[in-house]
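*Asks:* Generate coordinates for the sequence data below:
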Amino acid sequence: MAEGKIIKALSGFYYVIHDEGITQCRGRGVFRKNGITPLVGDYVVFEAENENEGYIMDIKERKNELVRPPISNVDQAILVFSAVEPNFSPVLLDRFLVLIESNHITPVICITKMDLLDNESLEKINQYVSDYKQIGYDVIFTSSKTMDGIEKLRPYLRDRISVFAGQSGVGKSSLLNALLPELSLKTNEISNHLGRGKHTTRHVELIQFEGGLVADTPGFSSLDFIDIEADELAHCFPEMRERSHDCKFRGCLHLSEPKCAIKAGVEQNEIPPYRYQHYVEFIDEIKERKPRY
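*Replies:* Prediction:
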């Protein structure tokens, strides 16, 4: 039997890249019986008589996995957010960051469509970017039309497995087209009626790029905190994680507890107030989540 990595999943077939090329495989029935779904990014053991008739026999242990987009063994996530059309959304960015942090994946924030900003909007974006950089996140400005910032993004992708994710219509496919013109990935304009982009990517696929692999993924506009508990949420905010051990009480949720280091950080402008407000909103959402049995 041979080993390889799933680089595309489409219509029940899994395309496995290995030393001899790419083999089209199906999953064993036992996976379905046990509720296991092979994911793009999985390292697998397979057997095949030819390049079109293979079967995945085993899936190796994953170091991480995402539900939406469905992908595993990711080194970093390029979180693509547009400056306008649709407008930059810090609360949605923080939702993505929480998900990525909870899976121990390195995030890189990429803000697109910078060529469309007026001076007032640029000033507002720069303030947010200053905050995120202060927290420790890498932030890159790009424009697929003017090509500004594209070369700054390129080194991040070398020799790593990267997933591109973000709200629909922010320009993920346009960004990948700018990096890899030969891809000619489909793009769509923003729907004026809905105010959001149409989904242009229908499946997850890993694309070879300068020694690394890059995933273009279906866009989505919301995500749920399915596997994050209330007492874990602060660990997904780096500026809170580093201060939480200074709280007076163990298990502090940083809401109404006395002598809370996080609330003190907000009062002293060491933690952006909107980040703390998002944290409180997310805590409420997690508490209201229906229990799973």
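
*Asks:* Could you use CA atoms for every contact and neighbour count after this?
*Replies:* OK.

*Asks:* can you give me the helices for the protein?
*Replies:* For the chain, helices defined by DSSP state H occupy the ranges 29-33, 90-102, 119-135, 150-157, 172-179, 238-241, 261-267, 273-288.

*Asks:* Compare these and report which one is nearest to Gln208.
*Replies:* Closest approach to Gln208 among those (CA to CA): helix 150-157, 10.1 Å.

*Asks:* Okay, buried residues for that closest one please.
*Replies:* By neighbour count on 16 or more other CA atoms under 10 Å, the buried set for helix 150-157 is Ile150, Leu153, Leu157.

*Asks:* Let's see this one next, to set against the first:
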Amino acid sequence: MPEGKIMKALSGFYYVKTADDIYQCRGRGLFRKKKVTPLVGDNVVFDIQENKDGYITEIKERRNELKRPAVANIDQAIIVVSAKEPDFSTLLLDRFLILVETNDIEPIIFISKVDVLSSREFEAIQDYQTIYREIGYKVEMISVKDDRDLDQLSDYFTNRISVIAGQSGVGKSSLLNRLNSNLNIETNEISTSLGRGKHTTRHVELVDIYQGLVADTPGFSSLEFETLELEALASCFPEMKERQQDCKFRGCLHVKEPKCAIKQAVEANDIAKFRYEHYLQFYQEIQNRKPRY
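*Replies:* Below you'll find the model as predicted:
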């Protein structure tokens, strides 16, 4: 039976691409019984019926998967955050980074809408860019109106499968439309009353960008740490992970423990204070999370 990759999921149908065609498929009932849902990015085996319709019979083993957005086998996650409208938020950015880090996917940060900044605002965003780059993240400041900014992004996409994610209204669809003019992904302006965009994406789909594939996904309004455990949280902060072994006590959670290397690094400005404050906020959130049964 033929094999292919799920390129789009919409209304119970899965569009599977092979080397020479795309087939509209449904999932077998056995997946529902096993509580397994085919995801965009899955490599699958399928049985062709009439008129290029078929049924997915097997889902190959996944390298990784995300729940929101629902996509599998991703090489990297491109997190788009706006410099303005909506305002740049390190808290929201760090939430996305934690989600990506927990799934062992490489994160890349695009800061959009830098063309609307004043010189002082631009310098402030540059300072944040420096902080995140020193942590080890790849960070690009871009404007979808500037062809030079877009041309420098091509190497990020070539021969890679990427998920592009971010808060509604940060310009994800505008970016994809500029990178591939054939897409015509619909976008809406920022709602002045809500302070966020009304993103019209309703499904996940892999689209061609610079000889790679990118999953355009519905926008997010919040991210919850549903499965992340307290003991694993610090490892999702690269600058904390590399210092954990220097704490005096094994199993240090970097909150109240004495001789904590993380807290010492914060005091010495080797770890950005706002990053540690976000760690504490996420720590409390996970600690107060209602148990699931």
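
*Asks:* and among the helices of the first structure, the most buried is which?
*Replies:* Of all the helices of the first structure, helix 172-179 has the most neighbours on average by mean count of other CA atoms under 10 Å, namely a mean of 22.

*Asks:* Now it on the second structure. Mean distance?
*Replies:* By mean CA distance after the TM-score superposition for the first structure, the fitted helix 172-179 of the first structure averages 0.6 Å away from its aligned residues in the second structure.

*Asks:* My understanding was that Ile271 of the first structure contacts Gln277; is that so?
*Replies:* No - at 10.4 Å, Ile271 of the first structure does not count as touching Gln277 under the criterion of CA atoms under 8 Å.

*Asks:* Tell me, how many residues neighbour Tyr293 of the second structure?
*Replies:* Around Tyr293 of the second structure there are 3 other residues, counting by other CA atoms under 10 Å.

*Asks:* Quickly note the distance from it to Lys35 of the second structure.
*Replies:* Distance, Tyr293 of the second structure to Lys35 of the second structure, using CA to CA, to the nearest Å: 17 Å.

*Asks:* do the same with Ala165 of the second structure
*Replies:* Applying CA to CA, the value for Ala165 of the second structure to Lys35 of the second structure is 26 Å.

*Asks:* out of those two, which sits in the busier spot?
*Replies:* Between Ala165 of the second structure and Lys35, Ala165 has the larger neighbour count (other CA under 10 Å), namely 24 against 8.

*Asks:* What count of nearby residues applies to the nearest residue to the more buried one once chain neighbours are set aside?
*Replies:* For Ala165 of the second structure, ignoring the flanking residues on the chain, the nearest one in space by CA to CA, 6 or more residues apart in numbering is Ile79 at 5.1 Å. Number of residues near Ile79 of the second structure (other CA under 10 Å) recorded here: 21.

*Asks:* wait, what's in contact with Arg26 of the first structure?
*Replies:* Arg26 of the first structure makes contact with Gly12, Phe13, Tyr14, Glu53, Gly54, Tyr55, Ile56 under the criterion CA atoms under 8 Å, 6 or more residues apart in numbering.

*Asks:* My error: substitute Met1 of the first structure in the last question.
*Replies:* Taking CA under 8 Å, 6+ apart as the test, what Met1 of the first structure contacts is Val45, Phe46, Glu47, Ala48.

*Asks:* Most neighbours among these, please name it.
*Replies:* Phe46 (22 neighbours).

*Asks:* That one touches Met57, doesn't it?
*Replies:* Yes - applying CA under 8 Å, one finds Phe46 of the first structure in contact with Met57, separated by 5.1 Å.
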